[in-house]
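In: fold the following and give me the result.
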Amino acid sequence: MEPEDLTRLVSRKMPFGKYEGWLIADLPGPYLNWFAREGFPNGEIGRLLALMHEIDHNGLSGLLDPLRERR
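Out: Below is the predicted model:
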């Protein structure tokens, strides 16, 4: 993980799928869990989805609030 990845979670939008257009930080937990079971895509989006899954799974989503406020 790079420090900038946390900012990317609140600024990058999901480029495909059921939640296309949603911020990665706003994706629902069950959707992130599905990726964790089935496999994250390659590249940056997959890395960000995996990071958001870890944050969500551990109940740490509130850590992104200050980054949201800066935007």
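In: C-alpha only now, for contacts and for neighbours.
Out: OK.
In: for the longest helix along the chain, name the packing helices and strands.
Out: Longest helix in the chain by number of residues, with DSSP state H as the criterion: helix 43-57. Using 3 or more CA pairs under 8 Å, 6 or more residues apart in numbering; DSSP states H and E, the elements in contact with helix 43-57 are helix 4-9, helix 29-38.
In: next, the second sequence, to be compared with the first:
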Amino acid sequence: MEPDKTFLITLAHTKMPFGKYKDRYLIDLPEHYIVWYYNKGFPKGKLGEMLQSVYELKLNGLEDLVRTIKKKYPKQ
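Out: The predicted model follows:
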């Protein structure tokens, strides 16, 4: 199954909306913070889906994929 292109583009441009890391791009959140959410439970809704995706991307060493998408598809 091919990843949803628009989801990845949106993920690349989404910033954390609250907390200690407010306004930091989700892909740039520290790994320990993402793992904490993984253990605690991701929030409901779109943000939770994105944080879970960031967890999977970081787990598999694919953060640069999202950074490349962010450069290739600037936010409009």
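In: care to give me the TM-score?
Out: Once the chains are laid over each other, their TM-score by TM-score structural alignment, normalised by the length of structure 1 reads 0.88; 71 aligned residues with a CA RMSD of 1.3 Å.
In: still on that earlier bit, ok, which of the helices and strands packed on helix 43-57 of structure 1 comes nearest Ile45 of structure 1?
Out: Checking these against Ile45 of structure 1 by CA to CA gives helix 4-9 as the closest, at 9.7 Å.
In: how far apart are the longest helix of structure 1 and its match in structure 2?
Out: Compared with structure 2 after fitting, helix 43-57 of structure 1 deviates on average by 0.3 Å (mean CA distance after the TM-score superposition for structure 1).
In: neighbours of the aligned partner of Phe16 of structure 1 in structure 2, how many?
Out: By TM-score structural alignment, Phe16 of structure 1 lines up with Phe18 in structure 2. Counted by other CA atoms under 10 Å, the residues lying close to Phe18 of structure 2 total 9.
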